[in-house]
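> generate a structure from the sequence data that follows.
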Amino acid sequence: MGSLPPKKLPYLPASYFHWTVATVFGSGFSSFAPGTVGSIVSLLIIYWIFPVSIPLQLIMLLGFTALAVYSSGIVAEMTETKDPSVVVADEFVGMFATFLFFPQPLRPDLMILGLVLFRIFDIWKPWPAYKLETLPGGFGIVLDDLVAGLYAMTLLHLADWWLL
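Next up is the predicted model:
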């Protein structure tokens, strides 16, 4: 299920770049739960690159979102699939949004709870996430996960304030 071969793959360096971005360094090719594996790999990457500065967090989120939309749309077009299971760049964007406004370094309890909350919202897709999923191309692939990440971020901040 996770290893979906492209139906048309031009052998250009740009296509390899988009496949690398869209699959988050190949983690989307996992044969077992590619979305969860992509989320875990994304969490590890985020742990190392997440900035302390809130303005930089927002700028990076916008940049990653734009790149994910673009690369995911190209990979979806190459595979002739609306939302290929190998594309997990949307999970990266959602996970990044989950940890917005948290200080560095991220605490292990926040990382685990954030991962769980994001996966719940990503699978559940409460409004408006399920509506955004119907958008064309990379927008429909990525924006629903961005909303799931924002829901997860909200609950994670509440949990950190009240429980952790």
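> C-alpha only now, for contacts and for neighbours.
OK.
> centroid-nearest residue for the chain?
By C-alpha atoms, centre = their mean, the chain has its centre lying nearest to residue 91, at 2.0 Å.
> check which helix or strand that one maps to.
According to DSSP states H and E, residue 91 maps onto helix 89-98.
> now the second one, please; I'll put the structures next to each other:
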Amino acid sequence: MGLVHRLISTCLGIGYTPKGGGSLAAALCCIVWYFAWPGGNEHFRNGVFQVLVTAFILVIGAWSAGKMEREWGEDSYRIVIDEIAGMSLTLCFVPHRWQYMVIGFLLFRFFDIAKPLGIRKMEGLGGGWGVMMDDMLAGVYSSLLLQIVVLIKPW
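Model prediction:
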């Protein structure tokens, strides 16, 4: 079971990247999110399905991150499933445009790294939930700003 938690928490090994693993995981999430839509995939375009996928990533990520924290220490750089969850939340309900993916990525990384507006406090939850929830709040802020960009419709 330890191997399963390692694979989940590191997103199939991305977390072992010595520098920038979180950014790499978020960027790959954007790419997967973008390419999941073409070809008439109505299920993935459905916002409810996007939220369900994000919730699944959150729950399984909290479980695995909690297990791996015991081995690797508190909020180890190797745990990047939280970036996948937060980035997924950022992209929910966003039109299929690469420009929105890039803006969402930049917003999410800003909030995830700077941790303003109570984001850092979420780490205080401890365990897997503490690992995940700061990125989820970063995703909420990023999503709100990204939805404003979408409403302006620059593309």
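> just to revisit the earlier point, buried ones in the helix or strand following the helix holding residue 91 of structure 1?
Using DSSP H and E, the next helix or strand after helix 89-98 of structure 1 towards the C-terminus is helix 108-124. Going by neighbour count (16 or more other C-alpha atoms under 10 Å), the buried part of helix 108-124 of structure 1 is 110-111, 113-115, 117-119, 121-122.
> residue range for whichever helix or strand comes after helix 108-124 of structure 1 in structure 2?
Downstream of helix 108-124 of structure 1, the first helix or strand assigned by DSSP H and E is helix 129-132. Counting by TM-score structural alignment, helix 129-132 of structure 1 falls onto residues 119-122 of structure 2.
> outside of the helix holding residue 91 of structure 1, which residues touch it?
21-24, 35, 38-39, 42-43, 46, 61, 64-65, 68-69, 72, 114-115, 118, 141-143, 145-154, 156 (C-alpha atoms under 8 Å, 6 or more residues apart in numbering).
> against structure 2, where does it fall?
The counterpart of helix 89-98 of structure 1 in structure 2, counting by TM-score structural alignment, spans residues 81-90.
> against structure 1, what's the mean shift for the matching stretch, could you check?
Aligned to structure 1 and superposed, stretch 81-90 of structure 2 gives a mean residue distance of 0.3 Å (mean C-alpha distance after the TM-score superposition for structure 1).
> what lines up with residue 144 of structure 1 in structure 2?
By TM-score structural alignment, residue 144 of structure 1 lines up with residue 134.
> again with residue 155 of structure 1
So residue 155 of structure 1 corresponds to residue 145, using TM-score structural alignment.
> quick one, what contacts the closest residue to its match other than its chain neighbours?
Closest residue in space to residue 145 of structure 2, ignoring its immediate chain neighbours: residue 107 at 7.9 Å, by C-alpha to C-alpha, 6 or more residues apart in numbering. Neighbour list for residue 107 of structure 2: 142, 145-146 [criterion: C-alpha under 8 Å, 6+ apart].
> who wins on neighbours among the residues you listed?
Greatest neighbour count in the contacts of residue 107 of structure 2, by other C-alpha atoms under 10 Å, goes to residue 142: 26 neighbours.
> next one: the host helix or strand of that one to chain centre, how far?
For residue 142 of structure 2, the host element (DSSP H and E) is helix 127-152. Distance, stretch centre to chain centre, for helix 127-152 of structure 2: 8 Å (C-alpha atoms, centre = their mean, to the nearest Å).
> so what does it touch, helix or strand wise?
helix 47-72, helix 81-91, helix 98-114, helix 119-122 (3 or more C-alpha pairs under 8 Å, 6 or more residues apart in numbering; DSSP states H and E).
> what sits up against the match of helix 129-132 of structure 1?
Under the criterion C-alpha under 8 Å, 6+ apart, residues 111-112, 130, 133-135, 137-138 lie in contact with stretch 119-122 of structure 2.
> what do you get if the cut-off is 6 Å, keeping everything else the same?
Around stretch 119-122 of structure 2, the neighbours that count as contacts under C-alpha atoms under 6 Å, 6 or more residues apart in numbering are 130, 133-134.
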